[in-house]
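Undergrad: could you work out the structure for the sequence below:
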Amino acid sequence: MSVKTILNAEDNATNRKIVRDLLEWHGYRVVEALDGVEAVELAQREVPDLILMDIQLPRMSGYDAASAIHGDARLARVPIIAVTSFGMIGDEKRAYEAGCDDYISKPFRPRLLIQKIVRLLDGTGSCGDAEEERP
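TA: The predicted model follows:
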């Protein structure tokens, strides 16, 4: 089984490190983008297995980056999980409209993020309706 590559588009260095450490611990290869433009360029170059897309990115929003990525035929089927620190009403709907396959709000439980990633990589589809882990 080959190592899966996850593109983490996140402008906050602390958040990037937390997610990188979590994903690498679970055996994923991680590539990182610091803004929306870089996320699109890196996705086109790397063709990752999954993308974690912060919604509030500099230069190009995560919504616009997700739309651009799924507009590329080679990337149209790459699952994208929208990540937001706001969790405001309408954010989840807007993420799905931009082409994201799932949605998670910060702060999130690491186990929940891994569950969402595994479901999307296993091809079982969006887990947006899945019951979230309870404390």
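
Undergrad: only C-alpha atoms for contact and neighbour calcs from this point on.
TA: Fine.

Undergrad: wait, a helix at Leu75?
TA: No - counting by DSSP: H, G, I helix; E, B strand; the rest coil, Leu75 is not part of a helix but coil.

Undergrad: neighbours of the nearest residue to it once chain neighbours are set aside, how many?
TA: Counting by C-alpha to C-alpha, 6 or more residues apart in numbering, the nearest residue to Leu75 once its immediate chain neighbours are dropped is Ile69, at 6.0 Å. Per other C-alpha atoms under 10 Å, the neighbour tally for Ile69 reads 25.

Undergrad: for the comparison step, fold the sequence that follows:
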Amino acid sequence: MGLSILYVEDDRLAAAAMLARAAEGGDRVIWEESGATGLSRAAAEPFDIIILDRMLPDLDGTDVVRRLRAAGVDTPVLMLSALALAGNRIEGLDAGADDYLSKPYEPDELIARVRALHRRAVPRPHSAVLLHGSFECHL
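TA: Predicted structure coming up:
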């Protein structure tokens, strides 16, 4: 089964491309067009990844991610933006985004970054180890 992705983007063409791409990979994408609806959706249900545009018509993406973090939502966030200066990227990351990708971007890079964020977010089981002298037992 694919990932569950919340995609908050006001650009309908970009959203259509993302929805088509996700369908190819077996991912489930919920698309919201505004910061307010994205914020509500992210607080209401769990997602594996949130892809968040920075420049939304009602709320800036940095405000959205700050509110998510303040509400205890720790879902990895990949922020997308045409604001590509180092200071813009730093603001997004400092606001709580886990990654920041400047527009325009290559769709394959976006997908690779989503996979990387998911890999880092998925808890991996740690085996228990019993030690007694030189004896080591991995459970």
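
Undergrad: you'd agree the residue nearest to Leu75 of structure 1 is in a helix?
TA: Yes - assigned with three-state DSSP, Ile69 of structure 1 falls within a helix.

Undergrad: now the equivalent of Glu91 of structure 2 over in structure 1, what's its secondary structure?
TA: Taking TM-score structural alignment, Glu91 of structure 2 has Arg94 as its aligned residue in structure 1. Following three-state DSSP, Arg94 of structure 1 is assigned to helix.

Undergrad: any idea how far Arg94 of structure 1 lies from Ser67 of structure 1?
TA: 11 Å (C-alpha to C-alpha, to the nearest Å).

Undergrad: about what we covered before: next, the closest residue to the match of Glu91 of structure 2 other than its chain neighbours: secondary structure please.
TA: Nearest residue to Arg94 of structure 1, sequence neighbours excluded (C-alpha to C-alpha, 6+ apart): Tyr63, at 7.6 Å. Secondary structure, three-state DSSP: Tyr63 of structure 1 is helix.

Undergrad: quick one, what contacts Tyr63 of structure 1?
TA: When contacts are counted by C-alpha atoms under 8 Å, 6 or more residues apart in numbering, Tyr63 of structure 1 touches Ile55, Arg94, Ala95, Ala98.

Undergrad: which one of the residues you listed sits closest to Val37 of structure 1?
TA: Val37 of structure 1 has its nearest neighbour among the contacts of Tyr63 of structure 1 in Ile55, at 12.6 Å by C-alpha to C-alpha.

Undergrad: what about whichever residue in structure 2 pairs up with that closest one, distance to Phe135 of structure 2?
TA: By TM-score structural alignment, Ile55 of structure 1 lines up with Arg54 in structure 2. Arg54 of structure 2 sits 54 Å away from Phe135 of structure 2, going by C-alpha to C-alpha.

Undergrad: between these two, point out the one with more neighbours.
TA: Arg54 (27 against 7).

Undergrad: these two touch, right, that one and Gly61?
TA: Yes - using C-alpha atoms under 8 Å, Arg54 of structure 2 is in contact with Gly61, at 3.9 Å.

Undergrad: quick check: neighbours shared by the two?
TA: Residues within reach of Arg54 of structure 2 and of Gly61 at once, by C-alpha under 8 Å, 6+ apart, are Met79.

Undergrad: if we can go back for a sec, please identify which of Arg94 and Ser67 of structure 1 sits among more neighbours.
TA: Ser67 (18 against 13).

Undergrad: excluding chain neighbours, what is closest to that one?
TA: Using C-alpha to C-alpha, 6+ apart and skipping residues adjacent in sequence, the residue nearest Ser67 of structure 1 is Ala98, 5.2 Å away.

Undergrad: around that neighbour, how many other residues sit close by?
TA: Neighbours of Ala98 of structure 1 (other C-alpha under 10 Å): 20.
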